[in-house]
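# Below are the sequence and a predicted model; questions follow.
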Amino acid sequence: MKTRLQILSLLLLCAAIPAAAQNEQSPILIQRTVPVLGFTPPIPVSLEGFTGVAARVLNFDLYVQGFIVVPPAQAQYHIRGTDAVNVSGTVALANHTILARSYAGGNTRAQAHAFANDIVQAITGKLGISLLRGSVARIVFKAQAANGNGKIYVSDFDGANAQAVTAEDTIVAAPVWTPDRLAIYYTSYQLGNPDVFYHDLTTGRRRVVAGFSGLNTSASVSPDGTRVAMILSKSGSPNVWVCDANGSHWKQLTDTAGYDSSPCWSPDGRWICFATEIRGRRELAKVPASGGQLEIVRTPGAPNPTDPAWSPDGKWIAFTCQMGEFDICVMPANGSAPPMVLVRGQHPSWAPNSRTLIFNRPSGGYEQTLSVLDVFTKHVKDIPRISGSDSEAEWAE
């Protein structure tokens, strides 16, 4: 994790392609206003005709995007279909069909994800999270054994099709995607020191980007993929540094006396938000990515903040706070309202829709489980654990 504990201890699949669409009309949208840090009731839908994998995928995808499956008599929208050969289905509102789709290519799981994406867009007018650039949405995370060593994995966002991308039995942490989703950065003790590696997922080749004496960790890639922020202790205290994507042209952005952690970029690439220590207290702060004056990001009522994550639309900052236990909090990025504590857990990462988070929470003993949270309904679904303790997930954008 990118929290203080980590710093101290650390010191795919093609998606289905719509084959046909018939009787498809403009969506009838139900306006659902979301007050600042307010919550909305889930959209009730019925789901009929689907079995096995298709039913499970549709239930999962819809639940973590603000829907709830209810009996037909209680539903506002009616989803009917089949997965007998390929996935196909319709969505109706008041006997009016607003979506009719059938899918070919890929397997049943991919087709069901594609249908879920289309359902979300038909009902809400917004893009779903199930697909990203034509493929099932992916996450990267670490799976850790009881001895503290682990591996970096990539998988679909619901945990399916997981693959280990590292093989060494060593401490690993803080994996993040490049914007093109073709590579990742992560921290590894493979060479006996916490170093930041760049790992090409296409070729399997990797190289050290930051291997300075001391701490090198918590890489965060700029939205355009050209720069990387990370935490280095090469000048003394762990501070925020930036470099070009290939590990050149280093620049120190902070020079705090305590320790900094968990840098993340604003979606416009102008700011870097991070956790720091000021007068003995943990705080969130931000600094211009080109260098400049540090600004405190107040989190009233949410002490000991860390792990900030800026939403892709720029409106929200999610983070971990600690009030005895670790909790996931969300607040407006402009500070117009205090944070709202949502659920027990750590290490939030936003989906591209800026309303769904993936995070990890305790599941017994040392183990952590990845979970998906719809912020505005507080719907939470756990992802099946891959190996040991799964944590520090990042959503591909």
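Arrived safely, thanks for sending. Numbers count the residues shown, from 1 in each chain.

# all contacts plus neighbour counts: C-alpha atoms, from now on.
Fine.

# Enumerate every residue touching Met1.
Taking CA atoms under 8 Å, 6 or more residues apart in numbering as the criterion, Met1 is in contact with 173-174, 347, 391-392.

# In a helix, Gln6, correct?
Yes - Gln6: assigned to a helix according to DSSP: H, G, I helix; E, B strand; the rest coil.

# list the contacts for Ser387?
If a contact means CA under 8 Å, 6+ apart, then Ser387 has 143-145 as its contacts.

# likewise Ile358?
By CA under 8 Å, 6+ apart, the residues touching Ile358 are 348-351, 370-373, 393-395.

# Adding distance to Arg270 and neighbour count, write the contacts of Ser387 out as TSV.
Output for those, formatted as TSV (distance: CA to CA, whole Å; neighbours: other CA atoms under 10 Å):
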residue	distance to Arg270	neighbour count
Ala143	32	25
Gln144	34	25
Ala145	38	18
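
# Restricted to strands, list those.
For the contacts of Ser387, membership in strands holds for 143-144, with DSSP state E as the criterion.

# how about the contacts of Met1, which pair is most distant?
Farthest apart among the contacts of Met1 by CA to CA are Ala173 and His347. That separation is 11.8 Å.

# Between these two, which contacts overlap?
By CA under 8 Å, 6+ apart, the residues touching both Ala173 and His347 are 1-2, 392.

# can you redo these as CSV with secondary structure and distance to Asn216?
Shown next, in CSV, are the shared contacts of Ala173 and His347 (DSSP: H, G, I helix; E, B strand; the rest coil; distance: CA to CA, whole Å):
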residue, secondary structure, distance to Asn216
Met1, coil, 14
Lys2, coil, 12
Glu392, strand, 17
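
# Let me know the closest of the residues you listed to Ser235.
Nearest to Ser235 among the shared contacts of Ala173 and His347, with distances taken as CA to CA, is Lys2, at 19.6 Å.

# got the contact list for that closest one?
Residues near Lys2 by CA under 8 Å, 6+ apart: 173-174, 218, 261-262, 306-307, 347, 392.

# redo that, cut-off 6 Å
For Lys2, the contact set (CA atoms under 6 Å, 6 or more residues apart in numbering) comprises Ser262.

# Could you do Pro303 as well?
Contacts of Pro303 by CA under 6 Å, 6+ apart are 321-322.

# Which secondary structure element is home to it?
Following DSSP states H and E, there is no helix or strand that holds Pro303.

# Next: Thr254.
Here Thr254 is assigned to no helix or strand, by DSSP H and E.

# Is it correct that it is in contact with Val242?
No - Thr254 lies out of contact with Val242 (CA atoms under 6 Å); the separation is 10.2 Å.

# higher neighbour count, those two?
Of the pair Thr254 and Val242, Val242 is the one with more neighbours under other CA atoms under 10 Å, namely 26 against 21.

# Can you give me the distance of the more buried one to Ser290?
9 Å (CA to CA, to the nearest Å).

# can you check Gly49 too?
To Ser290, Gly49 is 55 Å away according to CA to CA.

# From the contacts of Ser387, pick the one nearest Val330.
Of all those, Ala143 has the smallest distance to Val330: 25.6 Å, by CA to CA.

# Below is an additional structure, to be compared with the one above:
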Amino acid sequence: MKKIVLIAALAALWATGLRAAPVIEVDKAGAEKLAIAVNVADPVFKKTLTRNLTLSGAFKLTAQAPIEVSGAADSPIVAKGRGKKLTFPAPTGDEKARRMLAREFSDRLCEVYARQKGFAAAPLAFVNKNGKAGELCTGYADGADVRRLTRDGKASVGPRWKDAHTLFYTGYLNEAPQIFEIDTRTGARKLRWHFRGLTTGAVISPDATAVALVLSVHGNPELYVIDPVSSTWRRLTKTPKANEGQPAWSPDGKKIVYVSDETRRQHLYIVDAATKATRRITTQGTQNVDPDWGPDGRIAYVSKRAGGRQIAVIDPFEGDRTARLVTKPGNWEHPTWAPDGRHLAAESDGVLYLIDTEEGGDAPRQLFKLPGRVITPSWSK
């Protein structure tokens, strides 16, 4: 049986082959959208804004519309319509700075007009595997301003955001798996934790007081929590004949969803971080892995069913009788929630896509066009 520690980041990292060419389409009628016209003189700002408004799923771009965004050269950007007005400073600085301003404006338009949180300005972390090694990168959903954080020629897997500017990830810089912390602005890096055996899967709690991770210091891979300041740790699971992995915190920081092969099949379980009480939440499919707990309380994960792996969304308190499949069968892996609680970024065959989980929403859209494979995404919340 394949070990749980290999089912996600490591399996994706060492998989062979290149990227899939076509986008995977899902038949959808199309959710209702707000018509918006963008007439902005600055070409960099306009291109970035229109791309992000399209990705948001809330707007459709038209030449004339009830909502109009305008801005002459060197003038403020103004959105008017539906009884509302929104003003942003004139785009200045280099192209990167103007793209960032456009992302922030896109998010404000989502909040003001669509009453949903935007995700344009929230960076994505991922691994770009171009050759034998996988290097850690960040970028934005519009595909621009990708930055490579590591150039080690060694495996980097499982990035997870510690805060707005810092990542935890598992690195093999010293051959054995170790947890590193890296500043995405400066590239400064430090070793955080290294235990005997496996050390991987570090993910911080919403209140930043605890880190869940997977260790095999006592034998098989088990789930632990560690204090990020004192590094004192506490074991949450004890399943000598099983392997645990892939932890993700609930929005309130009281519970952790994780994967276990306790029944000889990989399924999702929830553990109470205080009491250690556990319960299984999936029964459908032959394999359920890669969970991510969203801001609205839903869990996204990959479910292996007839025809291939699909992304499912579940209410963890209702069980997988409420599970809704949001993709067609394929080779889907590693869904990560966007800040809006509606969209996911997920990988299929080394290509990263934006997934709209709303019924009648948009078909999957490719996010980055980079050489090699783009895998194990993590969206900053």
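Okay, I see it. Only a predicted model underlies this, so the values are computations on that prediction, with no experimental measurement involved.

# Mind putting the contacts of Met1 of the first structure into CSV with neighbour count?
Converted to CSV, these look like this (neighbours: other CA atoms under 10 Å):
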residue, neighbour count
Ala173, 30
Ala174, 26
His347, 30
Ser391, 30
Glu392, 27
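
# Now intersect the residues you listed with the strands, please.
Those of the contacts of Met1 of the first structure lying in strands (DSSP E): 173-174, 347, 391-392.

# Let me have the contacts of Met1 of the first structure in CSV, extended by distance to Ala302 of the first structure.
Shown next, in CSV, are the contacts of Met1 of the first structure (distance: CA to CA, whole Å):
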residue, distance to Ala302 of the first structure
Ala173, 25
Ala174, 23
His347, 15
Ser391, 22
Glu392, 21
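
# Closest one to Thr166 of the first structure out of those, please.
When the contacts of Met1 of the first structure are compared against Thr166 of the first structure (criterion: CA to CA), the nearest one is Ala173, at 11.6 Å.

# Show me what that closest one aligns to in the second structure.
The criterion is TM-score structural alignment: under it, Ala173 of the first structure has Val157 as its aligned partner in the second structure.

# what's the nearest residue to its match once chain neighbours are set aside in contact with, if anything?
Nearest non-adjacent residue to Val157 of the second structure, counting by CA to CA, 6 or more residues apart in numbering: Thr170, 5.2 Å away. Taking CA under 6 Å, 6+ apart as the contact definition, Thr170 of the second structure lies against 156-157, 178-179, 200.

# number of nearby residues for Phe59 of the second structure?
Using other CA under 10 Å, Phe59 of the second structure has 23 neighbouring residues.

# Do I have it right that it meets Leu34?
Yes - counting by CA under 6 Å, Phe59 of the second structure touches Leu34, with 4.6 Å between them.

# Stretch 363-381 of the second structure: which residues count as buried?
363-368, 372-381 (16 or more other CA atoms under 10 Å).

# Taking those together, which two end up most distant?
Among those, Gly372 and Lys381 lie farthest apart (CA to CA), at 26.3 Å.

# How about the aligned residue in the second structure for Ser290 of the first structure, nearest residue that isn't a chain neighbour?
In the second structure, Ser290 of the first structure lines up with Ala274, judged by TM-score structural alignment. Spatially, and ignoring its direct neighbours in sequence, Ala274 of the second structure is nearest to Lys254 (7.2 Å; CA to CA, 6+ apart).

# what ranges do the helices span in the stretch 51-200 of the first structure?
In the stretch 51-200 of the first structure, the helices defined using DSSP state H, counting those that start in this stretch lie at 52-63, 108-124.

# Please tell me which residues of the second structure the longest one aligns onto.
Read it as helix 108-124 of the first structure. Counting by TM-score structural alignment, helix 108-124 of the first structure falls onto residues 98-114 of the second structure.

# Please give me every residue in contact with Tyr269 of the second structure.
257-258, 279-281 are the contacts of Tyr269 of the second structure under CA under 6 Å, 6+ apart.

# try Gln322 of the first structure
By CA under 6 Å, 6+ apart, the contact set of Gln322 of the first structure is 303-304.

# Counting neighbours, which bits of stretch 177-189 of the first structure end up buried?
Residues of stretch 177-189 of the first structure classed as buried by neighbour count (16+ other CA under 10 Å): 177-179, 183-189.

# now stretch 188-197 of the first structure
Neighbour-count burial for stretch 188-197 of the first structure [16+ other CA under 10 Å]: 188-189, 193-197.

# Adding distance to Asp327 of the first structure, write these out as TSV.
Output for these, formatted as TSV (distance: CA to CA, whole Å):
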residue	distance to Asp327 of the first structure
Ser188	26
Tyr189	28
Asn193	30
Pro194	27
Asp195	28
Val196	27
Phe197	29
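
# Taking those residues, tell me the two that lie furthest apart.
Of all pairs drawn from those, the one with the longest distance (CA to CA) is Asn193 and Phe197, at 11.6 Å.

# Show me where the stretch 1-150 of the second structure has its strands.
Listed in chain order, the strands of the stretch 1-150 of the second structure (DSSP state E, counting those that start in this stretch) span 34-40, 59-61, 67-71, 77-81, 84-88, 124-129, 134-139, 147-148.

# Now the third one on the first structure. Mean distance?
Strand 67-71 of the second structure: mean distance to aligned residues in the first structure after superposition is 2.9 Å, counting by mean CA distance after the TM-score superposition for the first structure.

# repeat for the fifth one
After superposition onto the first structure, the average distance of strand 84-88 of the second structure to its aligned residues comes to 2.7 Å, using mean CA distance after the TM-score superposition for the first structure.

# what residues does that strand touch?
So strand 84-88 of the second structure is contacted by 76-79 (CA under 6 Å, 6+ apart).

# Separate out the buried members of those.
Buried by 16+ other CA under 10 Å: 77-79, out of these.

# closest to Glu104 of the second structure among these?
For those, the closest approach to Glu104 of the second structure (CA to CA) belongs to Ile77, at 11.9 Å.

# looking at the alignment, what does the closest one pair up with in the first structure?
Aligning on TM-score structural alignment places Ile77 of the second structure opposite Ser88 in the first structure.

# Grab the nearest non-local neighbour of that match.
Ser102 (3.9 Å).

# and which of the contacts of Ile358 of the first structure is nearest Leu58 of the first structure?
Distance to Leu58 of the first structure across the contacts of Ile358 of the first structure (CA to CA) is lowest for Val372, with 14.5 Å.
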